[in-house]
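1. Sequence and predicted structure below; questions after.
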Amino acid sequence: MDSSDEKKPVSIEANFDGLVGPTHNYAGLAQGNKAAEKNAEQPSNPHAAALQGLAKMRALAAMGFAQGVLPPQERPHIPTLKLLGFEGRDAEVLMRVRRDAPELLAAMSSASSMWTANAATVSPGADTRDGRVHFTPANLATHLHRSIEPVVTGRALATIFRSEKHFVHHAPLPATPQMGDEGAANHTRLCAEHDGHGLELFVYGEAGEKDPKPAVHPARQNRAAGEAIARLHHLDPDYVHHAQQKPDAIDAGVFHNDVIAVGHRHLLLHHEQAFVDGKAIRNWVKRRLKGRDPVFIEIKDRELSVEDAVNSYLFNSQILSLPDGTMRLICAHECQENHKVWAAIRRIVDDPLNPITDVQSFDLRQSMRNGGGPACLRLRVVLDPAQRTAVNPKVWIDDALAIRLEAWISKYYRDRLVLADLADPQLLDASRSALDELTQILGLGSLYDFQR
């Protein structure tokens, strides 16, 4: 091997997508999420939703990208309903909560864990003091239906990334508004190569009484949460930056930063209205990024409105590095259907001054109608060869696993679900049977409360 080969980077950025759960429905639970609010109480198709997400995973794996899968959570979540005072057998609990508090039934039945960009914040070993990958599950404190996710999320991550030699798992931050944390949806890592020391950008919606804040919708991410995670992950303060999201953008439906900005390697693609001070972010990246000149693509208001960005989820696209050094944009079909958005994408692809040279769209309508695009569905984890080997091998997507999961979905998932169905004991039984089988397929052990 010659010296040039020895210098080739060996770490990869793996994507771990969440499988859509059997109770995927449109309850409109997420305040500030325009799509979720718009489609509230419409019938959903869990079978189609799960297959759409799996098709994206399978396609990326076929392209040669490291693609893993994360399991859905048990829903309806009977243990939480019992904590809230509903007694009796499971069927009786469902009957009583539907009669007395249907809003709680909807919250305890949400399939929102499918959006694994909210599962955790992840820092690769290249950035951490001990050289291990650090995970902090998001506390998701803003909404009841999401606040019940962190316990099982932590279990799943600890089971998949089990080696203490390579991985560190932290507890979620205290679930208070002052520590509101929504995970990787508000965190971006920029780097020259995945092997090298990267820059970790934490984006928040609210910091304190003296800072501007949204007037209509909640700011889900607090600055104190990003600061705590940076400490927990033992990140070098010189390579960490905390930036505020524009309050007006949050009020316009940008509930997470990944709805209006996306970064990959040395590239940052964002809307003009993404940050309170975008210039400060760009100057910091220019000063700190080593080994490669950063590339910034800022989409102006005059080119594309925030409303069009939110409706199409353009900035919730994934960006993937290709073997030739160029990048591919993975977007939702809705981007093609909006002529302004598609024109903006074509201008990006046709511009020789940035590395994005290709675009590919996917049908993710079931997720999009509930407010989540391609990037919402994935959690990025940078792994060196030893760390990659230490990952539970059964969660890596290949043709054999994809075919098996397709059959599993067809066996258990309904093709139509309305809110009244959430009280059906047969749905609960089928969901548990599905998850019990899934833990065997993926080698996850007794992950769920009903298995313990």
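-> It's in. Everything numeric in this text was worked out from a predicted model, so none of it was measured.

2. Only C-alpha atoms from now on, for both contacts and neighbour counts.
-> Noted.

3. for the spatially most central residue of the chain, what are its contacts?
-> For the chain, the residue nearest the mean C-alpha position is Ala117 (1.3 Å; CA atoms, centre = their mean). The contact partners of Ala117, by CA atoms under 8 Å, 6 or more residues apart in numbering, come to 183-185, 375-380.

4. please redo it, this time with the cut-off set to 6 Å
-> By CA atoms under 6 Å, 6 or more residues apart in numbering, the contact set of Ala117 is 184-185, 376, 378-379.

5. So Ile319, which state does it fall into?
-> The local conformation at Ile319, judged by DSSP: H, G, I helix; E, B strand; the rest coil, is strand.

6. In contact with it, which residues?
-> Neighbouring residues of Ile319 by CA under 6 Å, 6+ apart: 328-329.

7. mind checking the SS state of Val122?
-> strand.

8. Ends of stretch 86-94, what's the gap?
-> End-to-end distance of stretch 86-94: 9 Å, with CA to CA, to the nearest Å as the criterion.

9. what's the spacing between that stretch and its chain's center?
-> 32 Å (CA atoms, centre = their mean, to the nearest Å).

10. ok, and here's another one to check against it:
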Amino acid sequence: MYNAREFNFDGLVGPSHNYAGLSFGNVASFNNVKSASNPRQAALQGLAKMRALAARGFAQAVLPPQVRPNFRLLRQLGFSGTDADVLAHAWREAPVILACAYSASPMWTANAATVSPSADSADGRVHFTAANLNNKLHRAEEHIQSTRTLRALFADPERFVVHDPLPSTPAFGDEGAANHTRFASAHGAAGVEFFVYGRVEFDPSAPSPKKYPARQTLEASQAIARLHGLDPARTVFAAQNPDVVDQGVFHNDVIAVGNGNVLFYHEQAFADEAATLDALRRALANVDSDLHAVRVDSGAVPLADAVASYLFNSQLLSKPDGRMALVVPHECRENASVARYLDGLVGGGATSGQGPIDELIEFDLRQSMRNGGGPACLRLRVSLTDAEAAAMHQGVIMTEDLYARLVPWVERHYRDRLEPKDLADPQLALECAQALEALEGILGLPGLYDLA
């Protein structure tokens, strides 16, 4: 076992943050379609969360936003002329496509990639596979910049491998770490990697959702496990409950979160709860660990409340004393059943103080929440040894100095109100490009973007 820490790479919200309702199956995204957003507030809320967690001693870093609008996509789909012509034609003829080209969804970096630490891989390197996100047009090209960014941050080939995305076909639909969890006695110890899938491409008889699409396939999860050189005895694949997908649980991280040897989950999360827990226990026994399952019953928190509050789209963080903190959005306090459950978990209820979770940390992430992403969506977890952490690009690590440089950058380049019609404004495209050009300098990543 090595000394290692888990770094949370939070997505820095981009200057085109808007509510287009592009994600069918994401209830919050659909509920706020075409309302006005506040990109400046969204970015500052995210930065405040990063700063606060870094100040608490948690390893925290930034994953930069992507180029928007995506002119490559717009031109590929037949819009031509100057950039201003492209925007005008797209707004007039296909405003949904223009919204896709302006999507700020890369802020949800849980979907950027799947990550396996060196303690789990056969070659002793940290492995990344950028998610192809091929289920939604507005996300289907994110892997291009995600791969480029990850290779810029983790450039040492002796310590890191950044794989190309899986083939962008329905059989290998991959949504990244939103459907992946790692369990281990410590971040530097060998662990169990847990993949949750929504459907099986090559077995039509396998259950699948009827209303909303299942975005992750078993075949994709199996391919990533092979690419990362994972030990089959320490790898578990489990089917998501198709009924909950049809109720708005578009990723597993909307209904379950894990850390250390703890799985915090809703009783309806998995197609076969007993078999899933048994498989995890058997795999953890191979690394001399056990499973601490914190089950939330429907009687305590109905599924609709869990989805509305994003209770399980929370971060579960290990503290130095061995206990865990649960990072939740304010919406959890605004939902009666969820607030009551959390009070019982840590605040003096009959079971509080007996489990592994003994603290709540709350953040105002309302701009992200209204677009369908909570604390867990905003971060990509990367466990790194001390040597690996020293080998990655240092300019993205959250410090007081970086925070003090990013806040005025946001205030200078981001609008405080963005409506759907603003996407046709050529000035917005210029503002986005200028912001990213300046960000390259702040983060020490010249050439990160193709801004030509």
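-> That came in fine, so what should we check first? If you're wondering where the values come from, they're calculated on a predicted model, not measured in any experiment.

11. Make sure Gly291 of structure 1 is indeed in a strand.
-> No. Per three-state DSSP, Gly291 of structure 1 lies outside any strand segment and is coil.

12. ok, so what distance separates it from Ala343 of structure 1?
-> Per CA to CA, Gly291 of structure 1 is found 32 Å from Ala343 of structure 1.

13. ok, the two, which is more surrounded?
-> Neighbours per residue (other CA atoms under 10 Å) separate Gly291 of structure 1 from Ala343, with Ala343 holding more: 15 against 12.

14. Could you report the neighbour count for the counterpart of Glu6 of structure 2 in structure 1?
-> Counting by TM-score structural alignment, Glu6 of structure 2 corresponds to Glu13 in structure 1. Applying other CA under 10 Å, we find 21 residues neighbouring Glu13 of structure 1.

15. what sits against Glu13 of structure 1?
-> By CA under 6 Å, 6+ apart, the neighbours of Glu13 of structure 1 are 381-382.

16. Using the three-state scheme, assign it.
-> Counting by three-state DSSP, the backbone at Glu13 of structure 1 sits in strand.

17. related to what we said a few turns ago, looking at this, the residue nearest to the centre of structure 1 is in a helix?
-> Yes. Assessed by three-state DSSP, Ala117 of structure 1 belongs to a helix.

18. what do we get in structure 2 for it?
-> By TM-score structural alignment, Ala117 of structure 1 lines up with Ala110.

19. ok, its match to Ala90 of structure 2 distance?
-> 30 Å.

20. for Cys100 of structure 2, same thing?
-> 11 Å.

21. same deal with Val200 of structure 2?
-> From Val200 of structure 2 to Ala90 of structure 2 the distance is 36 Å (CA to CA).

22. So the two - more neighbours on which side?
-> Using other CA under 10 Å as the criterion, Val200 of structure 2 and Ala90 rank with Ala90 on top: 24 against 20.

23. which SSE is the alignment partner in structure 1 of that one in?
-> Here Ala90 of structure 2 is matched to Val97 in structure 1, going by TM-score structural alignment. Taking DSSP states H and E as the criterion, Val97 of structure 1 maps to helix 90-100.

24. by contact count, what packs against the next helix or strand after that helix?
-> Next in sequence after helix 90-100 of structure 1, counting helices and strands by DSSP H and E, comes helix 102-107. Packed against helix 102-107 of structure 1, as judged by 3 or more CA pairs under 6 Å, 6 or more residues apart in numbering; DSSP states H and E, are no other helices or strands.
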